[in-house]
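> This is a predicted model, with the sequence first.
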Amino acid sequence: MARTSPLMIQVATGDPRPIGRQIVDAVRMKIATGELIQGDQLPSVRGLAQQLMINPNTVAKAYAELTTEGWLESRQGTGLFVAAPRQRLSDAERERRLDDAIGRFVNDVIPLGFPPDEVQDRVAHEFRQLVPRKTA
């Protein structure tokens, strides 16, 4: 039986990412960390738009992207649900995205002047904070 999950996300006007991207990223993270699990129902487009005080079209586009990518599934007449886990990207695409993300991260962090050991420790700490939720 599916449980309806409130989608506790926030959008930030100061974030350089568009609001739709913030929604997509937040939902992906909640699924990846196990905060949202297979079968959880997401709020309606109108409900999330009201919660976040944004245009419903923005939510609809974010939900459509998540559905196309296989993170969510639409059930006729009942709404959107977290889809069953599956490999959503080819191995080559996963590698490409990892390389891109690491490149962006390194370019953002190097100018901050932290020693590499401290950066690695902090990244490892963040992973430890997130990953256990997925396996629990």
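Done, it's in.
> From now on I want contacts and neighbour counts done on CA atoms only, so please keep to that.
Will do.
> list the contacts for residue 59?
Shown in contact with residue 59 (Cα atoms under 8 Å, 6 or more residues apart in numbering): 20, 23, 45, 48, 49.
> okay, pairing it with this:
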Amino acid sequence: MLSLDLQSRQPIYEQLVRGLSELVSLGALAPDEQLPSVRSLARDLGVNPNTVQKAYQELERSGVIYSIAGKGSFVSPGPAAARMLRGQRLEKLREAAAEGRRAGIPREEALGAVEAVYEEGTNHD
């Protein structure tokens, strides 16, 4: 279901937020589906329950999940996860573009690389 990279510089809670958002966006977690309890998920992943709680709070703040007191956390219906995932992917694209610019890659070459990726996508769809 979820995999974490404990060697990554990205905080574990952010990895959880990204991973759960992805699962929701891809439909692996259905609207109104109950998520594992904080303690259960923390135990399964071998992380501190506070880490899972922080991820759940971020997901709730973003509208990806909702909580019902005494019942647990559930996947929100609607496009919140897709919006979050899109924002995360755009941020990665911006970071890659900034790295390319710092490396001296000309704008036209960078745009050509992006266009090539999109062309590959249309040829395989």
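Arrived safely, thanks for sending. Computed from a predicted structure; not experimentally measured.
> care to give me the TM-score?
Once superposed, the chains reach a TM-score of 0.72 (TM-score structural alignment, normalised by the length of the second structure), with 115 aligned residues with a Cα RMSD of 3.7 Å.
> on that earlier part again, looking at the contacts of residue 59 of the first structure, which one is closest to residue 32 of the first structure?
residue 23 (14.1 Å; Cα to Cα).
> Tell me which stretches of the second structure form strands.
65-68, 72-75 (DSSP state E).
> Of those, flag the one that's most buried.
strand 72-75 (a mean of 20; mean count of other Cα atoms under 10 Å).
> if we can go back for a sec, so for residue 50 of the second structure, which of the strands of the second structure sits nearest?
Comparing the strands of the second structure by Cα to Cα, strand 72-75 comes nearest, at 15.1 Å.
> how far is the closest one from where the chain is centred?
17 Å (Cα atoms, centre = their mean, to the nearest Å).
> now do stretch 93-104 of the first structure
Computed by Cα atoms, centre = their mean, the chain-centroid distance of stretch 93-104 of the first structure equals 16 Å.
> And the contacts of the longest helix belonging to the second structure?
Identified as the longest helix of the second structure according to DSSP state H is helix 80-102. For helix 80-102 of the second structure, the external contacting residues (Cα under 8 Å, 6+ apart) are 18, 21, 22, 24, 25, 62, 63, 64, 107, 110.
> To which residue of the first structure is residue 4 of the second structure aligned?
Aligned counterpart of residue 4 of the second structure in the first structure: residue 11 (TM-score structural alignment).
> Check the first structure and tell me which residue is nearest its centre.
Nearest to the mean C-alpha position of the first structure, by Cα atoms, centre = their mean, lies residue 28 at 2.4 Å.
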